[in-house]
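**Student:** fold the stuff below for me.
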Amino acid sequence: MLKNQLVFAAIAGVVTSAAVIGWTNHQTPAQSSSRTPYRAINVQQFVSQNRISGLNPNQTAVKLFADKEEAEGRQSESIDIKYSRNNTAVIMLTKEGLADDSVRALRQRIEMQRNQNGRWSVIWVGEQNKCQRGRGSQTWTAKLCS
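**Tutor:** Got it, this is the predicted structure:
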């Protein structure tokens, strides 16, 4: 319960301070370059696994942040939402200190767009990770850890 209260407070703070950026409804060169350092994830599979179909960006962020069970060893988890002027939003979910023998940290970029009917949908998902020592990159990368 306390985690849920903290999640809602954190989301409210993030949304209040979210940066407004200028994208178009089509992928721009800036959006494309923002995706480059990420490993693309199957959108339909991601939406289905996380049960986020039909949710707006705030609801999606709360669901992604609050639904995860407390993981042993996890040191930090953060979420950031940025809205644009033209019905798009980007959610960044970062988890550090994972109790995994190869992956030390995971960052997900979830891009959403609102259609003409006012419904939001996930249009792209990407992941980056940092590896445990001796298992790959110590900085954010799209390459899988060994």
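
**Student:** all contacts plus neighbour counts: C-alpha atoms, from now on.
**Tutor:** Noted.

**Student:** the helices in the chain, which residues?
**Tutor:** Here the chain has its helices, by DSSP state H, at 2-16, 29-35, 43-50, 57-66.

**Student:** these: which one's closest to Asp80?
**Tutor:** Distance to Asp80, taken as Cα to Cα, is lowest for helix 2-16 among these, at 6.0 Å.

**Student:** to compare against the first, here's another:
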Amino acid sequence: MKRNSTILIILFKIILLLILIGCSNKSKKESNIQSYLTLERNEYIPVEIENISEDIPLTGKNPSKIALAIFGFKDNVEGNFQEELTVNTNNPNQLIVTLAQMGFPDDSVRNIRYRIEFIPKDNQWHLVWAGWQQMCWPGRGSQDWTTEQCF
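**Tutor:** Take a look at the predicted model:
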């Protein structure tokens, strides 16, 4: 009888240890994801979401439409200007819209790229963070995506 009790206690301890290890790995994984997001965000100049017009909803069924309503060009632009929108849906708890505006009609800034992050909220997508970076025309600054000012 005592041997059965000892075996049960050992099994209980093993199960408890496995549960604790599983929880620890989950928090490490979440921490790694958060670190990665922070690293990605550090490559952009943050946009103050609270300053976005109240006329534009930050929550909706179509994050691409929200992103274009906030950051897209409303008028025709002369030259070789193009907008390219991509949506990353790899994470079910986050959706990232990237809006690149290329051939920007400016003598210093060549391209602008926005990173717009959404999370699910009440069966819709809610904008939680946005940032931008730019690429300069030759002779006007960095030819790579940067947060540094073009001149």
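
**Student:** what TM-score comes out when they're superposed?
**Tutor:** The TM-score (TM-score structural alignment, normalised by the length of the first structure) is 0.69; 121 aligned residues with a Cα RMSD of 2.7 Å.

**Student:** hang on, the earlier thing: looking at the helices of the first structure, which is buried most?
**Tutor:** Of those, the one with the most neighbours on average (mean count of other Cα atoms under 10 Å) is helix 57-66, at a mean of 19.

**Student:** for the helices of the first structure, please prepare a markdown table with the additional fields distance to Trp23 of the first structure.
**Tutor:** As requested, the helices of the first structure are exported to a markdown table (distance: least, Cα to Cα, whole Å):
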| stretch | distance to Trp23 of the first structure |
| --- | --- |
| helix 2-16 | 18 |
| helix 29-35 | 8 |
| helix 43-50 | 20 |
| helix 57-66 | 16 |
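
**Student:** tell me which of the ones you listed approaches Ala142 of the first structure most closely.
**Tutor:** Minimum separation from Ala142 of the first structure across the helices of the first structure (Cα to Cα) falls at helix 29-35, 10.1 Å.

**Student:** nearest to Trp124 of the first structure, out of the helices of the first structure?
**Tutor:** helix 43-50 (6.0 Å).

**Student:** distance of Glu72 of the first structure from Gly97 of the first structure?
**Tutor:** In this view, Glu72 of the first structure and Gly97 of the first structure are 9 Å apart by Cα to Cα, to the nearest Å.

**Student:** higher neighbour count, the two?
**Tutor:** Between Glu72 of the first structure and Gly97, counted using other Cα atoms under 10 Å, the more crowded position is Gly97 (18 against 10).

**Student:** residue in the second structure matching Asn86 of the first structure?
**Tutor:** Following TM-score structural alignment, the counterpart assigned to Asn86 of the first structure within the second structure is Pro92.

**Student:** how deep is its match tucked in, by neighbour count?
**Tutor:** When counting by other Cα under 10 Å, one arrives at 9 neighbours for Pro92 of the second structure.

**Student:** Cys131 of the first structure maps to what in the second structure?
**Tutor:** Mapped onto the second structure by TM-score structural alignment, Cys131 of the first structure lines up with Cys136.

**Student:** tell me who's in contact with the closest residue to Ser146 of the first structure other than its chain neighbours.
**Tutor:** Nearest non-adjacent residue to Ser146 of the first structure, counting by Cα to Cα, 6 or more residues apart in numbering: Arg135, 5.0 Å away. By Cα atoms under 8 Å, 6 or more residues apart in numbering, Arg135 of the first structure lies in contact with Ser102, Val103, Cys145, Ser146.
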